[in-house]
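1. Structure for the following, please:
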Amino acid sequence: QENFFPQKDVTNLILAAFTTAHARMKFYSVLDYLGSAVLYYEIDSVIYISDDKNDPPLGDYLGQFTDGLPHEKHII
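-> Below is the predicted model of the structure:
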């Protein structure tokens, strides 16, 4: 028990559930947008065939996607 941190009283379970649900809905909307181009997906990643027109917008903030590969690298 000494390895655990004490629980804080400022935890907001409703906000945590909303954030998770919103992220899941955003993820599913991108899967729907990519359609048959999707080859594989997990909870937090998508591998798809890019035609340079169907790429989702990238960013560093909540709700935005990031590229897991170095710039200008592709999986062939």
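2. C-alpha only now, for contacts and for neighbours.
-> Noted.
3. so how far is Tyr40 from Met25?
-> Applying C-alpha to C-alpha, to the nearest Å, the value for Met25 to Tyr40 is 17 Å.
4. Those two - which one has more neighbours?
-> Higher neighbour count among Met25 and Tyr40: Met25, with 12 against 9, using other C-alpha atoms under 10 Å.
5. To check against the first, give me the structure of this:
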Amino acid sequence: MTMAQLAIAWVLQNDNVAAALVGASRPEQVTSNVGASGVKIPPELMSRIDEVLGDSVQRDPELTVTTNPRTRPGSN
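-> Got it, this is the predicted structure:
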């Protein structure tokens, strides 16, 4: 698995991520990115990746904020 595929697989397995926005500038990148679909990263590797990423990763869903679009300024 490439580093890009690992990153995509990690994002797809992160319960705090609602959608993965994946970009590509060449057709072969799209094909490669699809290779991350369905990859199951073992829990111990997910934990190790989170450890390496340090404070840039938030795994506790209690600390994420959901905004009600009806309460945004300018919404009716």
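6. And the TM-score between these chains?
-> Superposed pair, TM-score by TM-score structural alignment, normalised by the length of structure 1: 0.25. Supporting alignment: 37 aligned residues with a C-alpha RMSD of 4.4 Å.
7. what about Ala17 of structure 1, distance to Phe27 of structure 1?
-> 15 Å.
8. typed the wrong thing, it's Ala21 of structure 1
-> 10 Å.
9. Counting neighbours, go ahead and name the busier of those two.
-> Neighbours were counted for Ala21 of structure 1 and for Phe27 using other C-alpha under 10 Å; Phe27 has more, 20 against 12.
10. how about the strand or helix carrying the more buried one: buried residues?
-> Assigned by DSSP states H and E, Phe27 of structure 1 falls within helix 13-34. If you call a residue buried by 16 or more other C-alpha atoms under 10 Å, then helix 13-34 of structure 1 has these buried ones: Ala23, Phe27, Val30, Leu31, Leu34.
11. Contacts for the helix or strand just after that helix, please.
-> Once the chain leaves helix 13-34 of structure 1, the next helix or strand it forms, by DSSP H and E, is strand 38-41. Residues outside strand 38-41 of structure 1 that contact it (C-alpha atoms under 8 Å, 6 or more residues apart in numbering): Leu31, Val46, Ile47, Tyr48, Ile49.
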